[in-house]
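**Student:** Sequence first, then the predicted structure:
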Amino acid sequence: MLLGSCAVVAIGLGLLQASREVQPGALWFAAGGLFLSWLAALAVLRIARIEGDPYLLPVACLLSGIGWAMVYRLEPELGMRQALWIAFGLGAFVLISLLLRDYRALEEYRYLYLAAGVILQASVMMFGVEINGARLWFRFGSYYFQPVEIVKILMILFLAAYLRRFRTWIRLSLRSPEGRLPRRALLVLGIGWAIAEAVLILQKDLGMALLFMGIFLTMFYIATGRTDLAALAGGLFVVGAWLGYLLFSHVQVRVQAWLDPFAHSEAGGYQMAQALFSLSWGGLFGTGLGLGKPNLIPEAPTDFIFVALAEELGLLGGAALLALLVVLVQRAFRVALTAQDEFGTLLAAGLAVLVAWQSLILIAGTLKVIPMTGITLPFISYGGSSMVSNFLILALLRRMSRRPRGARGN
């Protein structure tokens, strides 16, 4: 299957070369390194006899290869960097696969995950660099690292471990004669999550705040089945979002640009207007790889990578890309359904929900269903921190897809 992924990406690169939009020498040099890194990762897993879901790695490599080809087509320098980030991500994937013998050991450190996540986010507020009005990155020379990409994994680990311990208590409290809620359990959970959300809002990272809330609500419902408490938390988030709109001018600008991008082209609507034009030019079959003009969209390699691909591959190509993401999410949920312990079920479900929500939020933003949020499309958008984080998620899922020895049923 991995060879099939290489073949599909190679065909796309051949079409790019035929369009004469890229330099063939550098293109195939980077592509060769990319293909070798994919095959090397698979070889290490085979030699070490690390079994797992056979579809996760090929699908992820195909998605990252398609995204890399478009990033290279838009900005060759970023494309070369993206190839390195994919290689680093694969290295992290292999390392976690080799070191993590039994994922159940991760359950013991739930409070450490919460503390580490909050500290990372607080430290970037104090020592990070500000870009486009948001302080979200650490800078190391010419490279940038976004801690929230690691924090989201830490938060899912915390939720999975915490809800595994208290899920029955919370779920059955509705049936008790007194109807009492487990205040202590909910208090720790609520305070921890409120702090994480507050830090993101103070950082003006409303896209991640929305993503985190979606993950929290979905995992909470999966673990407890309490629609009343999930609805209450969702209502509080809506109130918070409304207050954010009233208090933060940059949120108002984004909403206005979303409602009428053509009337607010000088205040943030230009990106969305160009994205809508690109989608209309693509039509059903697309302009062809290398034959469109997605480079007219600002931030095309990051925020609008899906629009760039849809312009040149058309509606059918965009649908195929969505199908690959759906396959990835489906395999992740399959890991959750076949897990032999509650922690594994919640952790795999949380990681599946993360990929699903992140994809949905970005695509909905680029299609003007919701305001743009600035988050990345998993495995496809340009971004080093995001790419490494995605392969860490993949490593956890693949490791969990193999039943650990001595696992007990739910």
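**Tutor:** Received it, and whenever you're ready, just let me know what you need.
**Student:** CA atoms for contacts and neighbours, from now on please.
**Tutor:** OK.
**Student:** Which residue ranges of the stretch 1-150 of the chain form helices?
**Tutor:** 2-19, 24-47, 56-74, 76-99, 110-127, 148-172 (DSSP state H, counting those that start in this stretch).
**Student:** Please tabulate those helices in TSV, including the columns distance to M208.
**Tutor:** Converted to TSV, these look like this (distance: least, C-alpha to C-alpha, whole Å):
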stretch	distance to M208
helix 2-19	30
helix 24-47	29
helix 56-74	21
helix 76-99	21
helix 110-127	12
helix 148-172	8
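**Student:** For the helix or strand harbouring A198, enumerate the helices and strands it packs against.
**Tutor:** Using DSSP states H and E, A198 maps to helix 183-202. Here helix 183-202 touches helix 110-127, helix 206-224, going by 3 or more C-alpha pairs under 8 Å, 6 or more residues apart in numbering; DSSP states H and E.
**Student:** one more structure, for comparison:
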Amino acid sequence: MTATSTGQVSTDTAVVRALRRIRGPQTQRNRELGLLVFALVITASAVALVQLGAAGVIDPKFLIYCGGLAALVIALHIVLRLRARDADSFVVPIATLLTGLGIAMIYRLDVAGGRHGWNAFSTRQLAWAGIAVVAAIIVVVAMRNYRVLFRYTYVSGFIGVGLLLLPFVPGLGTDANADVWVSLGFFSFQPGELAKIALAIFFAGYLVRTRESLSSVGTRFLGMTWPRARELGPLLVLWLVSLGIIVLQRDLGTGLLIFGMFVAMLYVATGKTSWVVIGVVLAAAGAFLASRVLPYVGARFDNWLDAFNPDRMDGPSYQLVQGIFGLAQGGLIGTGLGQGRPYLTPVAESDYILPALGEEIGLIGVFAILCLYMVFASRGVRIGLAGQDDFGKLLATGLSFTIALQVFIMVGGVTRLIPLTGLTTPFLAAGGSSLVANWIIVAFLLRISDVVRSRPRVVIG
């Protein structure tokens, strides 16, 4: 081969690589657009079926409101084409479809309850969904490089703790069952939902800085390398903090969620299975201790273990039993959207949104929703494992695991696999704080995945 031909081959190869770099982002965004259109069609169809099944007529007004949300989601897609062309193409469509299905079911419950206008949960959920998508757009546009967050590791930690303590500020707390809500007069929100994002940033930065000492050689026992006693400090501190949240805020779910997120990120940072074993043992010990010392935790365990006791079925276990009966009524294919009786379960639009959906779309529909969650979490973990630095790897994995753990806690609670806690089902359940926080997580995953695909490998820490 001559020098000229060799140079020509090199030039051709460079051109092919350049074309691939251009075609790759276009393929990602085109795939995302196709999936988004599919998600929006499913959402509109679900709302229309609810209207036909529950009221017998189609109300175009609410469909127009849903169209406004669809326009915001398309706007997010356009922003990704311009600012994050290499971002993952599955995250936004999955979040959109889950949010849309949740709105459709909440709307169905509003129709049954005769709620209209701003008093309807579905109207508020639509408004919060719009705010959540706008928040995601702002994060994508403003945060050009997520690695900047590494500089604010301890600031994020203080912000997270401050958000958790916010309900105790005089004049801000509410009279809810758990001290987790803050009232600003015209609306209330749950600062713990935003706290989990701030704490995920703190955990990621902290573990990058300390992973060497945490993964140092320990004692080999039962086929695993166990950490030394002095390395257990961070885990024990987080365990005590989680117990403090359970005791002071009467919020078992948030305590479990934060502790589980830290243990998962600790395992990813060190690769030691022993950390997971220790974390599970501490979580079980903490739950047992709380059930024996705290009356409200003990009551949740009693309602879980003895739910079908006739003395409880019409009392404290009524909600759990009705949810299970609703799932049983749905069977394999469901009663049809708008044709079941999910409104018989108290607070079905929030805690029991999944059994409400299960009654009308059946076991097949519930499996489809769980598969969506599984794909969402797996995409997030994949983004983390392909990360170009340890901070991005831990942050993406931690945020994805938080969504997965929250789904497990809620699905396990409503199906009586574990005691029910006060969390929300991500994207589906009514609640503005949760919806905004979860869409911000979507924006973080988009930003990290864009950097993963478009830049060379860099190590931080």
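**Tutor:** That came through fine. These numbers come from a predicted model, not from an experiment.
**Student:** returning to what we had before: now, of the helices and strands packed on helix 183-202 of the first structure, which is deepest in the fold?
**Tutor:** Highest mean neighbour count of these: helix 206-224, a mean of 21 (counted as mean count of other C-alpha atoms under 10 Å).
**Student:** Read off where it ends up in the second structure.
**Tutor:** Counting by TM-score structural alignment, helix 206-224 of the first structure falls onto residues 252-270 of the second structure.
**Student:** Mean distance of the matching stretch to its aligned residues in the first structure, please.
**Tutor:** In the superposition against the first structure, stretch 252-270 of the second structure averages 1.3 Å from its aligned positions (mean C-alpha distance after the TM-score superposition for the first structure).
**Student:** Same question for stretch 275-283 of the second structure.
**Tutor:** Mean for stretch 275-283 of the second structure is 3.0 Å (mean C-alpha distance after the TM-score superposition for the first structure).
**Student:** what's in contact with that stretch?
**Tutor:** Under the criterion C-alpha atoms under 8 Å, 6 or more residues apart in numbering, residues 226-227, 235, 239, 256, 259-260, 263-264, 266-267 lie in contact with stretch 275-283 of the second structure.
**Student:** Can you list the buried residues in that stretch?
**Tutor:** 275-276, 278-279, 282-283 (16 or more other C-alpha atoms under 10 Å).
**Student:** Just give the closest residue to F301 of the second structure, not the sequence neighbours.
**Tutor:** Nearest non-adjacent residue to F301 of the second structure, counting by C-alpha to C-alpha, 6 or more residues apart in numbering: P419, 5.9 Å away.
**Student:** Would you mind finding the match for the one you found in the first structure?
**Tutor:** Using TM-score structural alignment, P419 of the second structure pairs with P371 in the first structure.
**Student:** do G68 of the second structure as well
**Tutor:** Match for G68 of the second structure (TM-score structural alignment): G33.
**Student:** who's in contact with the equivalent of W137 of the first structure over in the second structure?
**Tutor:** Aligned by TM-score structural alignment, W137 of the first structure pairs with W181 of the second structure. The contact partners of W181 of the second structure, by C-alpha under 8 Å, 6+ apart, come to 167, 173-174, 188-191.
**Student:** quick one: W181 of the second structure from D175 of the second structure, how far?
**Tutor:** The spacing between W181 of the second structure and D175 of the second structure, counted by C-alpha to C-alpha, to the nearest Å, is 9 Å.
**Student:** now swap in I74 of the second structure and tell me
**Tutor:** Distance from I74 of the second structure to D175 of the second structure, by C-alpha to C-alpha: 39 Å.
**Student:** Settle it for me: which of these two has more neighbours?
**Tutor:** Relative neighbour count places I74 above the other of I74 of the second structure and D175, with 16 against 10, counting by other C-alpha atoms under 10 Å.
**Student:** Distance-wise, check the alignment partner in the first structure of R209 of the second structure relative to F212 of the first structure.
**Tutor:** By TM-score structural alignment, R209 of the second structure lines up with R165 in the first structure. Separation of R165 of the first structure from F212 of the first structure (C-alpha to C-alpha): 21 Å.
**Student:** ditto for G409 of the first structure
**Tutor:** 29 Å.
**Student:** cool, and S265 of the first structure?
**Tutor:** 30 Å.
**Student:** swap in T373 of the first structure?
**Tutor:** 13 Å.
**Student:** repeat for A161 of the first structure
**Tutor:** From A161 of the first structure to F212 of the first structure the distance is 17 Å (C-alpha to C-alpha).
**Student:** picking up where we left off before, give me the subset of the buried residues of stretch 275-283 of the second structure that lies in helices.
**Tutor:** 275-276, 278-279, 282-283 (DSSP state H).
**Student:** is it possible to export these to a markdown table including distance to T335 of the second structure?
**Tutor:** As requested, those are arranged in a markdown table below (distance: C-alpha to C-alpha, whole Å):
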| residue | distance to T335 of the second structure |
| --- | --- |
| W275 | 45 |
| V276 | 41 |
| I278 | 44 |
| G279 | 42 |
| L282 | 42 |
| A283 | 39 |
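**Student:** Widest-spaced pair of these?
**Tutor:** Greatest spacing in these, by C-alpha to C-alpha: W275 and A283 (12.0 Å).
**Student:** At which residues are the helices of the stretch 251-400 of the second structure located?
**Tutor:** 252-270, 273-293, 295-305, 310-313, 318-330, 353-385, 390-414.
**Student:** now, of the ones you listed, which is deepest in the fold?
**Tutor:** When the helices of the stretch 251-400 of the second structure are compared using mean count of other C-alpha under 10 Å, helix 390-414 is most buried, at a mean of 24.
**Student:** Just want the angle from that one to helix 252-270.
**Tutor:** 140 degrees (axes from the mean of the first three to the mean of the last three C-alpha atoms, to 10 degrees).
**Student:** Which neighbouring elements make contact with the next helix or strand after helix 390-414 of the second structure?
**Tutor:** Next helix or strand after helix 390-414 of the second structure toward the C-terminus (DSSP H and E): helix 432-454. Helix 432-454 of the second structure is packed against helix 91-113, helix 121-142, helix 191-214, helix 353-385, helix 390-414, with contacts defined by 3+ C-alpha pairs under 8 Å, 6+ apart.
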